[in-house]
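Undergrad: heads up, no residue letters with this:
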């Protein structure tokens, strides 16, 4: 057998790799490979070896792979891992038996009699063991399914599979029916899926030697790339509306591959019940219902039951791996017993959870779901307990999104135009009780809480709890760590709005 530059030629090298990440560097030194590689290539080689070992942690005794150790074997993950291992075998030494056993498991446990592969752990027909027969049935199924597909991604990947298996099965007419008007890419709603669909389409065309179309797409790409390649440097200015400062970067050939980042604080926040427009724009894929119910009070600490109902808004299929992100639980902590109960046992509701507590005492909870139903609402319910007394209660932000999709949040964030603020104040559904134009006269620092004294200059909307407040002095409470971000200054005027439930009546002020 011909050895690749990174293959094993002594037992000591094999022991290095099996020992773990810390010995990967020693393995490459033994094989005298690192001396021949540049710094970037060394890093890539070490990364491949370590990621290979990490992926083996998800391998089951029967040769299949799963997302979580206690979850069922995944046909898709097993096939994808086998594919990547086969590709990586030209770069590092991969145990070929791992690839073969994974493919054998797919044939025995996931392929139906007519060739379709499904997510199942059962063996439908133990006679389906031969690779040629299995491929023929899969090709037959894909060939029959191709004319009924409705999106570019499915058509592109199916066309590539048929082109690889049998060039005579390739349907050029169907593939180009889903191409763009310029015939240079295969569009999808998600930009990442557009890139992947276009890649599979080009691979299919290369396979059947439709080189004219391939060269046209590649030529356009290189024309765009060369326009930027000749530039010596590029200045980037990042500015957000409402912020005075501007962050600037200069990118040239020497630092083009460096990672850069900047941080901007979002100040303006408002909450709105999702309307028909917002439902399409902000929560396009999921319906979310959040209910907070008081349970008991133990030793002066409040306890609430948080219920979250989720429904995937798709007529045909369930959502795949989904993440529920609950952030800014100021002063409250999720009940660990409830979360452990939800994530264990035969009837577990969630796959796993992570809790992060930041220095500002704002708790974030991330919940992983194996899937979300498109027919029946999935409910997640657990208690949250008060861990510290806070002067101002801030609402939590609950977001839900698929692993590779943008989030759907119950909170609107970002710069807000004055016209939107006016609409918000007058919106009957928003339940804004009072709107004042005020002037800040002074503030006092009380450790973790700031007291702002505001003079009400104009009553735009008078609430039921504060009668005739015009020209009166009122106190507004805020967090000390928000003082710099808010940047409220004495003598300046501000627009204040809120609800009656947020008003703390102290000596009628």
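TA: Noted; the coordinates are in hand. Bear in mind that the values here come from a model prediction, so they are computed numbers and not experimental data.

Undergrad: C-alpha only now, for contacts and for neighbours.
TA: Will do.

Undergrad: What is the neighbour count of the nearest residue to residue 497 once chain neighbours are set aside?
TA: Among residues not flanking residue 497 along the chain, residue 435 sits closest, at 4.3 Å (C-alpha to C-alpha, 6 or more residues apart in numbering). Per other C-alpha atoms under 10 Å, the neighbour tally for residue 435 reads 20.

Undergrad: what helices or strands is the helix or strand encompassing residue 435 leaning on?
TA: Per DSSP states H and E: residue 435 is located in strand 434-446. Judged by 3 or more C-alpha pairs under 8 Å, 6 or more residues apart in numbering; DSSP states H and E, strand 434-446 is in contact with strand 449-461, strand 493-498.

Undergrad: Measure how that strand sits relative to strand 449-461, angle-wise.
TA: 170 degrees (axes from the mean of the first three to the mean of the last three C-alpha atoms, to 10 degrees).

Undergrad: Name the residues of strand 434-446 that are buried.
TA: Using 16 or more other C-alpha atoms under 10 Å as the test for burial, strand 434-446 gives 434-440, 443.

Undergrad: related to what we said a few turns ago, just name the most buried of the helices and strands packed on strand 434-446.
TA: Ranked by mean neighbour count, these are led by strand 449-461 with a mean of 19 (mean count of other C-alpha atoms under 10 Å).

Undergrad: distance of residue 396 from residue 44?
TA: Distance of residue 396 to residue 44, computed by C-alpha to C-alpha, to the nearest Å: 41 Å.

Undergrad: and the comparison structure, right after this:
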């Protein structure tokens, strides 16, 4: 809206001061010298442009004559895109349980914040289930009462752990046991994500929790390698 009003004001001003005759000289004084523009009846419709050599310093503008001239100074600069610094991380250490009748897999998770603040906002651990596995109910209940955990939700094949905050440079440990309900051939790796509750698009992935010992377990044997 401000631009429209300014253009209307310039148009009105031009109609009031317009003169079909005369000429003017525009002088721009800069720290390194001066730039001179001549505006007369032969070039009054010609766009003239010159480049200033100095980026800093004091500039002055002087116009002499009877012709009307519009003057514009443009500054073009580039701001480098800031680097995307990751301050959240999660480490997952899986352990296969070969002592129980029902094959189980324990996920030991360590969440870490290494940013500038003393602590984070609420963060979310997004744990994707391996195909054929479900959370152990008892382990899931224990996770709900674990350190700094606000709540735990299950959405399809994901377990979402809401952590109230992460203190700076202190690893926070949690664990979750998974139970194998049925065997799956050609098991695909699953990952754990951690992200700020208010910035879910900036998530950080853990390494896939599907190691060789897990494959041995999932194929029906309790012999780890």
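TA: Structure's in. What do you need? Since this is a predicted model, take the numbers as computed values, not measurements.

Undergrad: Tell me where the second structure has helices.
TA: Secondary structure of the second structure (DSSP state H): helices at 2-17, 137-144, 212-218.

Undergrad: Would you format these as CSV with distance to residue 64 of the second structure and mean neighbour count included?
TA: As requested, these are exported to CSV (distance: least, C-alpha to C-alpha, whole Å; neighbours: other C-alpha atoms under 10 Å):
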stretch, distance to residue 64 of the second structure, mean neighbour count
helix 2-17, 15, 10
helix 137-144, 79, 14
helix 212-218, 84, 19
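
Undergrad: wait, what's in contact with the one residue sitting closest to the centre of the second structure?
TA: Nearest residue to the geometric centre of the second structure (C-alpha atoms, centre = their mean): residue 202, 5.5 Å. Each residue near residue 202 of the second structure by C-alpha atoms under 8 Å, 6 or more residues apart in numbering is listed here: 195-196.

Undergrad: how does it look with 10 Å?
TA: Contact partners of residue 202 of the second structure, counting by C-alpha atoms under 10 Å, 6 or more residues apart in numbering, are 84, 86, 88, 193-196.

Undergrad: quick revisit: comparing residue 396 and residue 44 of the first structure, which shows the higher neighbour count?
TA: Taking other C-alpha under 10 Å, residue 396 of the first structure and residue 44 do not tie; residue 396 has more neighbours (16 against 11).

Undergrad: Just give me the match in the second structure for the more buried one.
TA: Under the alignment by TM-score structural alignment, residue 396 of the first structure pairs with residue 190 in the second structure.

Undergrad: Also residue 408 of the first structure?
TA: With the correspondence set by TM-score structural alignment, residue 408 of the first structure lines up against residue 204 in the second structure.

Undergrad: who's in contact with its match?
TA: Residue 204 of the second structure touches 86-90, 125, 192-196, counting by C-alpha under 10 Å, 6+ apart.

Undergrad: Any of those buried? List them.
TA: Buried members of these, scored by 16+ other C-alpha under 10 Å, are 88-90, 125, 192-196.

Undergrad: Out of those residues, the closest to residue 172 of the second structure would be?
TA: When these are compared for distance to residue 172 of the second structure (C-alpha to C-alpha), residue 90 wins out at 9.4 Å.

Undergrad: For the equivalent of that closest one over in the first structure, which non-adjacent residue is closest in space?
TA: For residue 90 of the second structure, the aligned position in the first structure is residue 288, judged by TM-score structural alignment. Leaving aside its sequence neighbours, residue 288 of the first structure sits nearest to residue 310 (C-alpha to C-alpha, 6+ apart; 4.9 Å).

Undergrad: Quick one: neighbours of that neighbour, just the number.
TA: 20.

Undergrad: Please give me every residue in contact with it.
TA: Neighbour list for residue 310 of the first structure: 286-290, 324, 372-374, 376-380, 400 [criterion: C-alpha under 10 Å, 6+ apart].

Undergrad: As a check, name the ranges of all strands in the stretch 101-250 of the first structure.
TA: Counting by DSSP state E, counting those that start in this stretch, residue ranges of the strands within the stretch 101-250 of the first structure are 233-238, 247-252.

Undergrad: Now render those strands as JSON lines, adding mean neighbour count and distance to residue 391 of the first structure.
TA: As requested, these are exported to JSON lines (neighbours: other C-alpha atoms under 10 Å; distance: least, C-alpha to C-alpha, whole Å):
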{"stretch": "strand 233-238", "mean neighbour count": "11", "distance to residue 391 of the first structure": "36"}
{"stretch": "strand 247-252", "mean neighbour count": "13", "distance to residue 391 of the first structure": "35"}
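
Undergrad: now these in CSV, with distance to residue 140 of the first structure?
TA: Listed next are the strands of the stretch 101-250 of the first structure as CSV, based on distance: least, C-alpha to C-alpha, whole Å:
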stretch, distance to residue 140 of the first structure
strand 233-238, 52
strand 247-252, 51
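
Undergrad: So which of those strands is nearest residue 177 of the first structure?
TA: Among these, strand 233-238 comes nearest to residue 177 of the first structure, with 38.7 Å by C-alpha to C-alpha.

Undergrad: elements contacting the closest one?
TA: Under the contact criterion of 3 or more C-alpha pairs under 10 Å, 6 or more residues apart in numbering; DSSP states H and E, strand 233-238 of the first structure touches strand 247-252.

Undergrad: Which stretch of the second structure lines up against whichever helix or strand comes after the strand it packs on?
TA: Tracing the chain C-terminally past strand 247-252 of the first structure and defining elements by DSSP H and E, one meets strand 269-270 next. Taken onto the second structure by TM-score structural alignment, strand 269-270 of the first structure occupies no residues there; it is unmatched.

Undergrad: still on that earlier bit, looking at it, the match of residue 90 of the second structure is touching residue 380, isn't it?
TA: No - using C-alpha atoms under 10 Å, residue 288 of the first structure is not in contact with residue 380, being 11.2 Å away.

Undergrad: which neighbours do these two share?
TA: The contact lists of residue 288 of the first structure and residue 380 share 308-310, where a contact means C-alpha under 10 Å, 6+ apart.

Undergrad: Around the residue nearest to residue 190 of the second structure when sequence neighbours are not counted, how many other residues sit close by?
TA: Spatially, and ignoring its direct neighbours in sequence, residue 190 of the second structure is nearest to residue 208 (5.1 Å; C-alpha to C-alpha, 6+ apart). For residue 208 of the second structure, the count of nearby residues is 16 (other C-alpha under 10 Å).
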